[in-house]
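# When you get a sec, could you give me coordinates for this:
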Amino acid sequence: MFGLFKKKTEIEKLQEQYENLLQKAHKASHQDRTLSDKLMTEAEEIAKKIDTLKK
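Now for the predicted structure:
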């Protein structure tokens, strides 16, 4: 109950974006490989940002 109003940290927001991009890339890989590659590249950039914030 106390976590109800807890704001997300920057890392949590980035992790959520990363997971969403991975899901979209997986769905797109069945139809449009170039779109899937683009989404994977964006996900990798977010992963790098997460790594730098964790350090």
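# Going by C-alpha atoms from here, please, whenever you check contacts or count neighbours.
Will do.
# Nearest residue to the middle of this structure?
The residue lying closest to the centre of the chain (Cα atoms, centre = their mean) is Tyr18, at 0.7 Å.
# Next, the second sequence, to be compared with the first:
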Amino acid sequence: MFGLFKKKSELEKLSEAYAKAMADAQRLSTSNRKASDEMYAKAEEINKKIDAIQNAS
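This is a model prediction of the structure:
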């Protein structure tokens, strides 16, 4: 209950965005390959930001 108002760190936000983008890319891969590739590219950009934050720490 006390963690209810805890703010998420930048790393947690990026991790969630990466997981969502990868899930969307997987879902789109069966219907729209171009959109799937775009989502995968977006996920890779997010992953690069995650790596940069982890390497800075």
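# before we move on, the earlier item: is the residue nearest to the centre of the first structure within a helix or a strand, and which one?
Per DSSP states H and E, Tyr18 of the first structure falls inside helix 10-28.
# Next, the mean deviation of the very next helix or strand once past that helix compared to the second structure.
On the C-terminal side of helix 10-28 of the first structure, the closest following helix or strand by DSSP H and E is helix 33-54. Superposed on the second structure, helix 33-54 of the first structure shows a mean distance of 0.4 Å to its aligned residues (mean Cα distance after the TM-score superposition for the first structure).
# okay, the angle between helix 33-54 of the first structure and helix 10-28?
Angle between the axes of helix 33-54 of the first structure and helix 10-28 is 160 degrees (criterion: axes from the mean of the first three to the mean of the last three Cα atoms, to 10 degrees).
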